[in-house]
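Participant: Here is my input; please provide its structure:
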Amino acid sequence: MEKRAVNDMFVILSDIWIDKEEAIGKIETVLDGFESVEVVPSLFVFMGDFCSQPCSLAFNSYSSLRSQFGKLGQIIAARPRLKENSRFLFIPGPGDAG
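Facilitator: Okay, the predicted model is just below:
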């Protein structure tokens, strides 16, 4: 019976302001780095706040927030090893819309 190493590497990032281009660029840099390692992390935990200012659905923030998460999804999808082998957990922060 062959033994395989278990990959239990978790990456935890907080205050992921997806409404800021600079933050999105840094997320891309981080994901690029993990895309190129021999064994990719099994889990990425992205913790909010996801907006640089408190987000309220009452102020038409929903469509913007949805678009920003769509962009983040495209960034993840562009890294096939992470897309296939890693899981992504998103935990809203206190300033995020419920």
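
Participant: Only C-alpha atoms from now on, for both contacts and neighbour counts.
Facilitator: OK.

Participant: All the strands of this structure, in order from the start?
Facilitator: Remark: strands assigned in the chain by DSSP state E are 10-14, 43-47, 87-91.

Participant: Save those as a markdown table, and put in mean neighbour count too.
Facilitator: As requested, the strands of the chain are exported to a markdown table (neighbours: other CA atoms under 10 Å):
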| stretch | mean neighbour count |
| --- | --- |
| strand 10-14 | 13 |
| strand 43-47 | 17 |
| strand 87-91 | 13 |
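
Participant: Now show me the structure for the sequence below, then we'll compare the two:
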Amino acid sequence: MKSYELAAACEHLGLEPQKPGEDPFSSKRIYVRARLQKKTLSELVDIARQVISEYGDTDLQALVGSLGARGVDGEMKNLIFAADGPKPQIVLPDAISNTIRIAS
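Facilitator: Now for the predicted structure:
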């Protein structure tokens, strides 16, 4: 990407407008890093996914993929049932937050 296109591309990705003194012409890498500095990890991952989708980048894809599964916030649940006898019926009253109920 050309230096003169970078400010608009950053804004398109949801970053704040360019501030006075920020200059993508001296170093694009430093310019982008400065604009991402105050973002949370979750925001950075969202931006990275958008960059991958719109521009493609196999190295960035591998990095984002190494972060593991990402989904609804909450506690991880492992369900383990013994092999002997019938397994209970599991009901998901709230599938979005992974709330389960054992029916039998």
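
Participant: so what number do they get for TM-score?
Facilitator: In this superposition the chains share a TM-score of 0.24, using TM-score structural alignment, normalised by the length of structure 1; 37 aligned residues with a CA RMSD of 4.1 Å.

Participant: quick one on the thing from earlier: tell me which of the strands of structure 1 sits nearest to residue 80 of structure 1.
Facilitator: Among the strands of structure 1, strand 87-91 comes nearest to residue 80 of structure 1, with 12.3 Å by CA to CA.

Participant: What helices and strands are in contact with the closest one?
Facilitator: On a contact count with 3 or more CA pairs under 8 Å, 6 or more residues apart in numbering; DSSP states H and E, strand 87-91 of structure 1 meets strand 43-47.

Participant: what angle do the strand it packs on and strand 10-14 make?
Facilitator: Interaxial angle, strand 43-47 of structure 1 versus strand 10-14 (axes from the mean of the first three to the mean of the last three CA atoms, to 10 degrees): 10 degrees.

Participant: export the strands of structure 1 to JSON lines and tack on distance to residue 24 of structure 1?
Facilitator: As requested, those are exported to JSON lines (distance: least, CA to CA, whole Å):
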{"stretch": "strand 10-14", "distance to residue 24 of structure 1": "13"}
{"stretch": "strand 43-47", "distance to residue 24 of structure 1": "13"}
{"stretch": "strand 87-91", "distance to residue 24 of structure 1": "15"}
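
Participant: Just tell me which of the ones you listed ends up closest to residue 63 of structure 1.
Facilitator: strand 87-91 (18.1 Å).

Participant: re earlier: tell me which of the strands of structure 1 sits nearest to residue 75 of structure 1.
Facilitator: Closest approach to residue 75 of structure 1 among the strands of structure 1 (CA to CA): strand 87-91, 12.4 Å.

Participant: returning to what we had before: among the strands of structure 1, single out whichever gets nearest to residue 69 of structure 1.
Facilitator: For residue 69 of structure 1, the closest of the strands of structure 1 is strand 87-91, at 10.5 Å, according to CA to CA.
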